[in-house]
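# Structure for this input, please:
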Amino acid sequence: MPVARSGAARYLSVMKVRDADILVVPGYTNSGPDHWQSRWQSKLSTARRVEQTEWSKPVREDWTASVAKAVNEAEKPVVLVAHSLGVAAAVQAIAQFRKPVAGAFFVAPPDVANPKVKPRHLMTFGPYPREPLPFPSIVIASRNDPFCAFDVAEDIAGAWGSLFIDAGETGHLNADSGFGPWPEGSMTFAKFLTDLKA
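Down below sits the predicted model:
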């Protein structure tokens, strides 16, 4: 994994998997069994998936409500692990959170303000808020993601106050682009988790 390029986040003390409710938030059409999110979920003892009623016809209000419900039902501080449209759903749900979120690990956020990006469902999840997020976060983006230009992802991460990581030319960072096993991502997440406040 290339080094971080920009952004800053303040991490406070040590957190372990058992200290957190890890919420896996997939994107459009869900994450299949070979996707890194599914692999991580099976290995992390406190991880569970935020399920959506309509994975192929995402409705912003429904998706954000599902994320908020999962956060608000959590018994431990939440760590969000979101990919693609799951990032947009998680960020748009923040105002509905009633339980503490310790941090967020955001991968391949889509450009929800670009009318040329398909599917058109993405546009309904925009625009992104520009205020700093109320918890530490990482944004990992690819230089050739078909759903978001690299400079757009970098700008979003800067607005959110996220640590921004350049993943190089890695497509959409999903199973189709070879990211089933993702050891670099797993190591980055492990470091992020241990730096969070328990």
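
# Please count neighbours and contacts with C-alpha atoms only from this point.
Will do.

# so which helix or strand takes in the residue of the chain most remote from its centre?
Taking Cα atoms, centre = their mean as the measure, the residue most remote from the mean C-alpha position of the chain is residue 116, 22.3 Å away. Per DSSP states H and E: residue 116 is located in neither a helix nor a strand.

# Give me the distance between it and residue 122.
The gap separating residue 116 from residue 122 is 10 Å, by Cα to Cα, to the nearest Å.

# repeat for residue 157
Following Cα to Cα, the distance that separates residue 157 from residue 122 is 18 Å.

# Who has more neighbours out of those two?
Applying other Cα atoms under 10 Å to residue 157 and residue 122 shows that residue 157 carries more neighbours, namely 27 against 24.

# these two touch, right, the more buried one and residue 163?
Yes: Residue 157 is in contact with residue 163 according to Cα atoms under 8 Å; the separation is 7.0 Å.

# Could you also give me the structure for this next sequence, so I can compare it with the first?
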Amino acid sequence: MRGTTVPTIVIVPGLREHVEDHWQTILAERLGDAGRTVHIVPPPVHNRLSRDAHVANVVEVMVRITGPVTIVAHSAGVMTTVQWARWHDADVRGALLAAPPDFGTPLPAGYPTPDELATHGWTPVPRKPLPFPSIVAAGSNDPLGSLGRVTELARKWGSRLVELGPVGHLNPASGHGPWPQAEELVEALEQGWCRTAPRPAS
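From the prediction side, this is the model:
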């Protein structure tokens, strides 16, 4: 790991309510039990669909942290992270960006429409390289974003792509629950793996 300071873990959830058996919740508990400092970005109290409100909550968490951070984002939390990175800076050692949705195409029923996403500031999605190392972890059958579209986002962001296979949207509805590979990918980020040749996904 570069430097001697262990990064603080900042977990950026998606738009849905907190779920106890979500892998991000489980990961936060496991890393906390291992002695890591973990902050979970809370959802906005008001205007839950507002991009600016979600980004503001990331800013509020980041300003309380001294030293480097490692970001762990899921779903719309990935979009929050890339939106935050457009205007704000921090000592980010790396970001694990899991199951980013494709806001450029209509989402399944029950999710925000393209017009709602545009009205609340989520589109257009930033496509410039991120200012920190990142890994995009994507499934082959995610109903919120095809692997082809997510692969293109990863290329634009300068991220290493890890293909996870048929894991759906990597949430409890698709059987996750614990996702042990998240810890491996966090470690890989902090060891600088994504600055070198990628290894095969497990």
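
# give me the element the residue minimising distance to the centre of structure 2 is part of.
What sits nearest the mean C-alpha location of structure 2, by Cα atoms, centre = their mean, is residue 73, with 1.9 Å. Assigned by DSSP H and E, residue 73 of structure 2 falls within strand 69-74.

# Skip ahead from that strand and say which helix or strand is next.
Next in sequence after strand 69-74 of structure 2, counting helices and strands by DSSP H and E, comes helix 76-87.

# residue range for the strand holding residue 73 of structure 2 in structure 1?
On structure 1, the counterpart of strand 69-74 of structure 2 by TM-score structural alignment is residues 78-83.

# Aligned against structure 2, show me the partner of residue 47 of structure 1.
By TM-score structural alignment, residue 47 of structure 1 lines up with residue 38.

# ugh, wrong one, residue 162 of structure 1
Checking TM-score structural alignment: residue 162 of structure 1 goes with residue 159.

# ok, now how distant is the aligned residue in structure 2 for residue 64 of structure 1 from residue 41 of structure 2?
Using TM-score structural alignment, the equivalent of residue 64 of structure 1 in structure 2 is residue 55. According to Cα to Cα, residue 55 of structure 2 stands 10 Å off from residue 41 of structure 2.

# Please, where are all the strands along structure 2?
Counting by DSSP state E, structure 2 has strands at residues 8-12, 38-40, 69-74, 92-98, 134-139, 160-165.

# Now for the equivalent of residue 192 of structure 1 over in structure 2, how many residues are close by?
In structure 2, residue 192 of structure 1 lines up with residue 189, judged by TM-score structural alignment. Using other Cα under 10 Å, residue 189 of structure 2 has 22 other residues around it.

# ditto for residue 173 of structure 2
Neighbour tally, residue 173 of structure 2, other Cα under 10 Å: 10.
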